[in-house]
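J.: prediction below, plus the sequence it came from.
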Amino acid sequence: MPVEAAAEAVVGDGGETAYLATMTGFATVDVSDPTDPTVLVDREVEIGDRPLSNILDVSVDGDRLVVAGPANFGYEPMGFRCYDVSDPADPIPAGEYETGYHIHNCYLEGDLLFVAENDFDTDTNALAIFDVADGIERIGSWSLLDRDPGWRDRPFLGRYLHDVYVQDDLAYLPYWNAGTYLVDVSDPTAPEYVSHVADTTLEAQQGVAREDAVYGLPGNDHYAAVDDTGDLMAVGREAWATSGDPDRPGGIDLYDVSDTAEPVHRGSIDPPRADDETYAGRRWTTSHNFEFRDGRLYSSWYRGGVKIHDVSDPSEPEELTWWRDADETAFWTAQVLEPGETFVASSTEAIPRTSLDGALYTFPIERGTTVVDDGFDADSPSNGSESDGADDSVPGFTGAAALVGGAAGLEWLRRRGNGNVQD
């Protein structure tokens, strides 16, 4: 189903409604019949009577939806708005908050909103915690730089808090090259460090050039989540070939966190491959967002498609399902709709200089592989060091200073030589 400017998608608790970020607002979609999804609302968002733009993330829990943005530098206003979505066809505004910093991602857990606070002006990379139960009040924060101040000497985007996931009073914080941090938020006014995992070290990063540090492996912790039990954690690495080592897109690593103080790496899921794996190549097959459910991992890989893996033995993840049509889709996330039956995936149109269309797809949960012949010659990647003229926006998504509304604006974004695209 076409959804213009689609980015993140989340599924409501009842499994009958999907909520999508749409650059200038959000859409609610009735997915009660997965074969015939229907848009209920496509709404723009304002904060302080000014339009909020560059919206890439939404989060829902129960009857509350949060829409946050902008996802990158250079836009105003900045903040989030809450909605009562007890009737998804008629969302009711339920409070707004202007932050003064952009919000790339957030996570709603009950009455608490966890926000990635990356403030370039103050050189801050922190987790901000808000109570949104009755009004909106900031009540706590936690920062990588307070614990490991040496990271302040590395590029801002190389220690960026990219996303937030919370389950059972633990926050999982992917801090790009600094690693993924587990933080106890049982007292949201005083979060405490528990442990972290990392694919590289501060010492190893000292001599790394900015482009390699921000776009290439190792590192690039982009998204993290745990399974239903909280014992298995996945860390997705959004990366491109930069002539570094390894010189390929990022995959997903699996960790045993049954002892949260001592995570242990158990296995990995490799990315699909492409003939050109650089950022500028626009073939993007790196890991993006995902979800655990009932021993399976539902994952998105931009133009690499969507996959399901059986991760009941994380040392040997088994690929069950792969669907890809790289000429038509670039998947942002995969989310279970009805356990054992269906899942949904949002496809974005924002990869620079492509002609993709935003959409929401529904899929049956079944074994099999469907890969449309898309001309990707993955047997011999020609990964050069060509730069895409990347600017100081967050690696990967919409580095435009302003977003022109509607189709004309999206076309401008596609053609822009240094437009970045990352959730």
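T.: Done, it's in.

J.: going forward, measure contacts and count neighbours with C-alpha atoms only.
T.: OK.

J.: and the helices in the chain?
T.: In the chain, helices defined by DSSP state H lie at 144-147, 202-205, 210-215, 406-415, listed in chain order.

J.: buried residues of the longest one, list them for me.
T.: When you say that, I think you mean helix 406-415. 410-414 (16 or more other C-alpha atoms under 10 Å).

J.: with distance to residue 308 added, can I get those residues in CSV?
T.: Formatted as CSV, those follow (distance: C-alpha to C-alpha, whole Å):
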residue, distance to residue 308
410, 31
411, 32
412, 34
413, 31
414, 29
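
J.: ok, the residues you listed vs residue 269, which is closest?
T.: residue 414 (29.7 Å; C-alpha to C-alpha).

J.: separation between the closest one and residue 70?
T.: Remark: distance between residue 414 and residue 70 (C-alpha to C-alpha, to the nearest Å) = 18 Å.

J.: also residue 323?
T.: Taking C-alpha to C-alpha as the measure, residue 323 falls 31 Å from residue 70.

J.: and those two? Which one has more around it.
T.: It is residue 70, of residue 323 and residue 70, that has more neighbours when counted by other C-alpha atoms under 10 Å, with 26 against 17.

J.: pretty sure that one sits against residue 100.
T.: No. Counting by C-alpha atoms under 8 Å, residue 70 does not reach residue 100; the two are 10.5 Å apart.

J.: now do the shared contacts for these two.
T.: Common neighbours of residue 70 and residue 100 (criterion: C-alpha atoms under 8 Å, 6 or more residues apart in numbering): 77-79.

J.: list just the nearest of those residues to residue 213.
T.: When those are compared for distance to residue 213, the smallest value, 26.9 Å, is given by residue 78; criterion: C-alpha to C-alpha.

J.: the closest one contacts residue 117, doesn't it?
T.: No. Counting by C-alpha under 8 Å, residue 117 is not a contact partner of residue 78; they are 11.2 Å apart.

J.: if we can go back for a sec, let me know which of the helices of the chain is the nearest to residue 95.
T.: Evaluated over the helices of the chain, closeness to residue 95 peaks at helix 406-415, with 26.3 Å, by C-alpha to C-alpha.

J.: distance between stretch 233-253 and the chain's centre?
T.: Between the mean C-alpha location of stretch 233-253 and the chain-wide mean there is a distance of 15 Å, by C-alpha atoms, centre = their mean, to the nearest Å.

J.: that one: which residues count as buried?
T.: 233-244, 247-253.

J.: endpoints of that stretch, how far apart?
T.: Between the opening and closing residues of stretch 233-253 we find a distance of 8 Å, counting by C-alpha to C-alpha.

J.: ok, structure two:
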Amino acid sequence: MIRLPTRQTRRFKIVSLAAASLLLASVVTAPPGSAAPQSAPTGTADASNTIPGVDEIVSSPNLRQIANVPKQAPLDATNSDLAFQGKYAFAGNYNGFVTYDISKPSAPTVVSSVFCPGSQNDISVHDDLLFLSTDSPRSDDSCDSAQVPSTETVWEGIKVFDISDKANPRYIKSVQTACGSHTHTLVPAKDGRSVYLYVSSYGPRDTYVGCAPPHDSISIIKVPLRKPTEAAVVATPNLFPDGGYEGVPGQKSATSGCHDITVYPQKDLAAGACMGDGILMDISNREAPRVINRVRDTVNFAFWHSATFNNAGTKVVFTDELGGGGAATCNEAVGPNRGADAIYDITGRGDARTMVFRSYYKIPRYNADTEVCVAHNGSLIPVFGRDIMVQAWYNGGVSVWDFTDSAHPEEIAFWERGPISTDRLTFGGSWSAYYYNGHIYSNDTRKGLDVLKLTDWRTWTAERVRYREFNVQTQPRYRGW
């Protein structure tokens, strides 16, 4: 999400079913029986030609909700991204993060809540470590810090937690980065002794302390796994020596950093969504990523937001967060090619690889003008022989779509709640929707954690895939495929 007509009759046809000293965080362990999942509504409706009622759930027959865990104070701010490890899901929130036990997906339970404000608390995990992004100027690096004006910035960057005890996470280290950390991507080192964090940030200003233009780089943090308190910035590579796309004021974002990066470590490949540019990088040298191809869409894309590879590494899907997560763009006025996904085939080898545009994908349902709806975070579903992903669309809900044919993508399932308000534009809905070990988990910005079950013949092979750990922007290769 960027810092900052009605649903028509166009409905889709259903196809088929520390620092040296410890930094203390406020940890609230959930009492027994607290935050019990709400039962999922029964009898979800088919897609229709009318706008669902306020908070009414509609879905295709092959995708149904099986659980919801509402937000709890003090973590009742905006929910953000998700990460997974074993039987746990970790959910970011602008006020900190929540650890869920999802061993029974139909009845998740809260294991712990950590109060540690700092937007947007983008999240990833590795072994006994959890990483959080802070992208708002803070008075200090503690979890008791206050937000301050950008002209008075003292700290923003990455926070590191020890999660060896899931019920009692400990804040152990902070690393300051230029312009903060809007998002970060975990990249395993080839020797297995450390991990890297590719930190994406943007929005420099002459008056922004520690974030003056130009800002055409990312920050790379190295985290020694045996000594995580020695984590430090080891490189700040400039990805846009020419300054990147100059943008169109009020319409298309200029490149001044990146919003998000997805890496495919087993292929030494990364895709960066960088505001005005989409880039392909060679990351064989983890501390010196190289841009090998760059694309722009000066017609339809406004803000390059995120990226997803297919399993073969021969395609990449970029998302356009038109309106910055604050506008109604899933309507007839905006149309099907803006605020959408763009599918690119990756051709060639080595440094000769290029990205070739094939088509756009956008949910085939119009939303009301009171609903914030645009392409947002999703993940590949590990399906043998096909390219299928699940994706969040804020108030547009959750969409499952097939891009096996790059030029002709199609939706195969959906689930959504009706408008939050019928009177005014209201932000809400699914921030991230990811497939993990047999279920889809959606972190709803307002409603909490939703768990969905997909039952479709095209995705049955995904049931065979089990991850020990899953950070979506660190894309795994399905073993043996």
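T.: Looks like it arrived, so ask away. None of the values given here were measured: they were computed from a predicted structure.

J.: for the two chains, what TM-score is obtained?
T.: The TM-score (TM-score structural alignment, normalised by the length of structure 1) is 0.70; 329 aligned residues with a C-alpha RMSD of 2.8 Å.

J.: what touches both of residue 78 and residue 117 of structure 1?
T.: Common contacts of residue 78 of structure 1 and residue 117 (C-alpha under 8 Å, 6+ apart): 101-103.

J.: still on that earlier bit, quick one: buried ones out of the shared contacts of residue 70 and residue 100 of structure 1?
T.: Restricting those to buried positions leaves 77-79, with burial counted as 16+ other C-alpha under 10 Å.

J.: report how many residues lie close to residue 470 of structure 2.
T.: By the criterion of other C-alpha under 10 Å, residue 470 of structure 2 has 23 neighbours.

J.: measure the closest residue to it other than its chain neighbours to residue 128 of structure 2 for me?
T.: In this structure, residue 470 of structure 2 finds its nearest non-sequential neighbour in residue 84, 5.0 Å apart by C-alpha to C-alpha, 6 or more residues apart in numbering. Going from residue 84 of structure 2 to residue 128 of structure 2 by C-alpha to C-alpha gives 12 Å.

J.: of the two, which one has the most company?
T.: Under the criterion of other C-alpha under 10 Å, the comparison of residue 84 of structure 2 against residue 128 puts residue 84 first, with 25 against 14.

J.: which residue lines up with the more buried one in structure 1?
T.: Under the alignment defined by TM-score structural alignment, residue 84 of structure 2 is paired with residue 12 of structure 1.

J.: show me what contacts its match?
T.: Shown in contact with residue 12 of structure 1 (C-alpha under 8 Å, 6+ apart): 18-19, 60-62.

J.: if we use 7 Å, what do you get?
T.: Applying C-alpha atoms under 7 Å, 6 or more residues apart in numbering, we find residue 12 of structure 1 in contact with 18, 60-61.

J.: among these, which are located in strands?
T.: 18, 60-61 (DSSP state E).

J.: just the closest of the residues you listed to residue 348 of structure 1, please.
T.: The shortest approach to residue 348 of structure 1 among those belongs to residue 18, at 15.4 Å (C-alpha to C-alpha).

J.: what separation do you get for the residue nearest to the closest one when sequence neighbours are not counted and residue 169 of structure 1?
T.: Spatial nearest neighbour of residue 18 of structure 1, excluding adjacent residues (C-alpha to C-alpha, 6+ apart): residue 11 at 4.4 Å. Distance of residue 11 of structure 1 to residue 169 of structure 1, computed by C-alpha to C-alpha: 21 Å.

J.: so residue 188 of structure 2 touches residue 198, yeah?
T.: No. Under the criterion of C-alpha atoms under 7 Å, residue 188 of structure 2 lies out of contact with residue 198, with a separation of 10.7 Å.

J.: counting neighbours, go ahead and name the busier of those two.
T.: Regarding residue 188 of structure 2 and residue 198, a neighbour count based on other C-alpha under 10 Å identifies residue 198 as having more, with 27 against 20.

J.: tell me the counterpart of the more buried one in structure 1.
T.: Taking TM-score structural alignment as the alignment basis, one finds that residue 198 of structure 2 is matched in structure 1 by residue 114.

J.: once you drop chain neighbours, what's closest to the residue mapped onto residue 309 of structure 2 from structure 1?
T.: Residue-level alignment of residue 309 of structure 2 against structure 1, with TM-score structural alignment as criterion, gives residue 226. Distances taken as C-alpha to C-alpha, 6+ apart put residue 233 closest to residue 226 of structure 1, at 4.2 Å, once the chain neighbours are dropped.

J.: for residue 88 of structure 2, give its distance to residue 447 of structure 2.
T.: In terms of C-alpha to C-alpha, residue 88 of structure 2 sits 19 Å off from residue 447 of structure 2.

J.: er, residue 428 of structure 2 I mean
T.: 8 Å.

J.: between those two, which is the more surrounded one?
T.: residue 428 (25 against 19).

J.: among the ones in strands among the contacts of residue 12 of structure 1, who's most crowded?
T.: For those, neighbours tallied by other C-alpha under 10 Å; top is residue 18, 29 neighbours.

J.: what residues does that one make contact with?
T.: Under the criterion of C-alpha under 7 Å, 6+ apart, the neighbours of residue 18 of structure 1 are 9-12, 28-31.

J.: from those, which is closest to residue 140 of structure 1?
T.: Of the contacts of residue 18 of structure 1, the one sitting nearest to residue 140 of structure 1 (C-alpha to C-alpha) turns out to be residue 10, at 25.3 Å.

J.: correct me, but that closest one touches residue 19?
T.: Yes. Under the contact definition of C-alpha under 7 Å, residue 10 of structure 1 touches residue 19, with a separation of 5.3 Å.

J.: relative to residue 341 of structure 2, how far out is the residue nearest the centre of structure 2?
T.: Centroid check for structure 2 by C-alpha atoms, centre = their mean gives residue 377 as the closest residue, at 4.1 Å. The gap separating residue 377 of structure 2 from residue 341 of structure 2 is 11 Å, by C-alpha to C-alpha.

J.: over to residue 230 of structure 2?
T.: As defined by C-alpha to C-alpha, residue 230 of structure 2 lies at a distance of 39 Å from residue 341 of structure 2.

J.: kindly report the same for residue 108 of structure 2.
T.: Taking C-alpha to C-alpha as the measure, residue 108 of structure 2 and residue 341 of structure 2 are separated by 31 Å.

J.: check residue 434 of structure 2 too.
T.: Relative to residue 341 of structure 2, and taking C-alpha to C-alpha, residue 434 of structure 2 is found at 16 Å.
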